[in-house]
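Build me a model from this:
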Amino acid sequence: MTKLTKRTVDTTEIRSSDYVIWDEDLPGFGLRVFKSGKRSYVVQYRSAGRSRRYTIGLHGVWTPEEARREAKVLLGQVARGGNPAEERKLDREAITVKELCTRYLEDLKNGLVLGKRGRPKKLTTISTDVGRIERHIIPLLGSRRVRDLAKSDITQAMKDIMAGKTRTNVKTDKLRGRAIVRGGAGTAARTIGLFGGILTYAVELGIIEQNPVHGVRKPKDQVNARRLSEQEYRTLGDILRKAAEDRQYETTAEMIRVIALTGCRRS
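Purely as a prediction, here's the structure:
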């Protein structure tokens, strides 16, 4: 053992195989010397009965004094029950929004993601979801790690969609087909609603513990609440009476009459 200083680090000998020099003042803090001549600062500790090694960084990028301060912080985390090496591993393996969406779409197309009433989504719905994912969610949030998402990220993405920042005009696979993508409040509300479902899917997979979309205030989607005028109802009544005279359309006419009078819908 020796105290790791710039002088001792610079004068370490190169051997035929890698080896570690441990600091005499800070137990667990060391310098790994590679047979290539490179040197890196490390921390060695035990967690859950296992010996773990955490690489702080290369000498030259880190000075001995900076590496020692970092080692003290890391060993302090270990003393409080942390595991820096495992946390770094999980951090590097953290799934991105784009990767999550790819996995979601695969399960969606295989009928493994259920929609309303516990049934697989229809092909038309899947097509719409794909468009919102590829043209809004991925361009705005695709590179972000799912575990790092916050309500502020969701809110900003929603505002960007409302402002038309994802507006585009792209060619589709269909002959002479084009997709004109516009922004707006309605598009933003529906896209964030879909993203909320995708993040619920991530919660179910154990990727995250909570859904950051919960609590985000979405703009009200435009709903068509127009009713027929009195004259239009009279016209519809005349048509239904004439249709009912033909026994072939009698049942259909009565069904339309009930819908018109009650506003009843299948949903």
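
Please count neighbours and contacts with C-alpha atoms only from this point.
OK.

show me where the stretch 101-250 of the chain has helices.
123-132, 138-141, 151-162, 185-204, 230-245, 250-262 (DSSP state H, counting those that start in this stretch).

OK, contacts around Val130?
The contact partners of Val130, taken as C-alpha atoms under 8 Å, 6 or more residues apart in numbering, are Leu105.

should've said Arg92
Applying C-alpha under 8 Å, 6+ apart, we find Arg92 in contact with no residue.

From Tyr233, how far out is it?
Separation of Arg92 from Tyr233 (C-alpha to C-alpha, to the nearest Å) stands at 64 Å.

can you check Leu123 too?
Remark: distance between Leu123 and Tyr233 (C-alpha to C-alpha) = 35 Å.

Second input sequence below; structure requested for side-by-side comparison:
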Amino acid sequence: MRPIGLPVLEYLEDRRQEEEGAENYVFPGWEDDTPFGSFPRHWTKLLEKTDLAGITPHVLRHSFASIANDLGFTEATIAALVGHSRGSVTSRYIHTVDTALIMAADSIAGYIQGLLDGVAFRHTSYALDRNSRKLALAHFLGKPTPKGRSAERSAA
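Now for the predicted structure:
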């Protein structure tokens, strides 16, 4: 199981609501209340009226992985998002989507949506020093801000 970024989920929900008589399917089949069918057969039709017309699934997959790498996600996270095998026997039995992957999918999909919408991004860096990590953990756990340099940062 792989997470889908929030912008994609919202697009799919909007698409499902736009389709007449498509209560059960985002991409309904040719006949009433039938599924869409196999993905490769419909790829061209799905993208024909979009900015992505003519682009193959392989190109999108490669671009997604490259953008994820550019955004600083680890190779392991990217591999999990695109469905590459983790290589362990145990991983074959685990079919959960963890929060980190959902957040990564949302971040990457949001960034791609921003690119498509012409958003001008500002560079942001994240501090991984111990005090910043303590502050983030305290915030997550709902604890008071730790004393020291990180407390000064939170006041700013």
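
what's the TM-score for these two chains?
A TM-score of 0.33 describes the superposed chains when it is computed by TM-score structural alignment, normalised by the length of the second structure; 84 aligned residues with a C-alpha RMSD of 4.6 Å.

Nearest to Leu58 of the first structure among the helices of the stretch 101-250 of the first structure would be which one?
Relative to Leu58 of the first structure, the nearest member of these by C-alpha to C-alpha is helix 138-141, separated by 32.4 Å.

Who are the packing partners of that closest one?
Contacts defined by 3 or more C-alpha pairs under 8 Å, 6 or more residues apart in numbering; DSSP states H and E place helix 138-141 of the first structure against helix 97-109.

give me that answer again for 6 Å
Helix 138-141 of the first structure sits against no helix or strand, with contacts defined as 3 or more C-alpha pairs under 6 Å, 6 or more residues apart in numbering; DSSP states H and E.

got the buried residues for it?
Of the residues in helix 138-141 of the first structure, 138, 140-141 count as buried by neighbour count, 16 or more other C-alpha atoms under 10 Å.

the strands in the stretch 1-150 of the first structure, which residues?
19-22, 29-33, 39-47, 50-58 (DSSP state E, counting those that start in this stretch).

and the angle for the last one with strand 39-47?
With axes from the mean of the first three to the mean of the last three C-alpha atoms, to 10 degrees applied, the angle from strand 50-58 of the first structure to strand 39-47 works out at 150 degrees.

higher neighbour count, Leu123 and Tyr233 of the first structure?
Per other C-alpha atoms under 10 Å, whichever of Leu123 of the first structure and Tyr233 has more neighbours is Tyr233, with 14 against 11.

on that earlier part again, how about the strands of the stretch 1-150 of the first structure in CSV, adding mean neighbour count and distance to Lys242 of the first structure?
Formatted as CSV, those follow (neighbours: other C-alpha atoms under 10 Å; distance: least, C-alpha to C-alpha, whole Å):
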stretch, mean neighbour count, distance to Lys242 of the first structure
strand 19-22, 18, 96
strand 29-33, 24, 93
strand 39-47, 20, 83
strand 50-58, 15, 84
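
how about those strands in JSON lines, adding distance to Thr187 of the first structure?
Shown next, in JSON lines, are the strands of the stretch 1-150 of the first structure (distance: least, C-alpha to C-alpha, whole Å):
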{"stretch": "strand 19-22", "distance to Thr187 of the first structure": "58"}
{"stretch": "strand 29-33", "distance to Thr187 of the first structure": "54"}
{"stretch": "strand 39-47", "distance to Thr187 of the first structure": "49"}
{"stretch": "strand 50-58", "distance to Thr187 of the first structure": "46"}
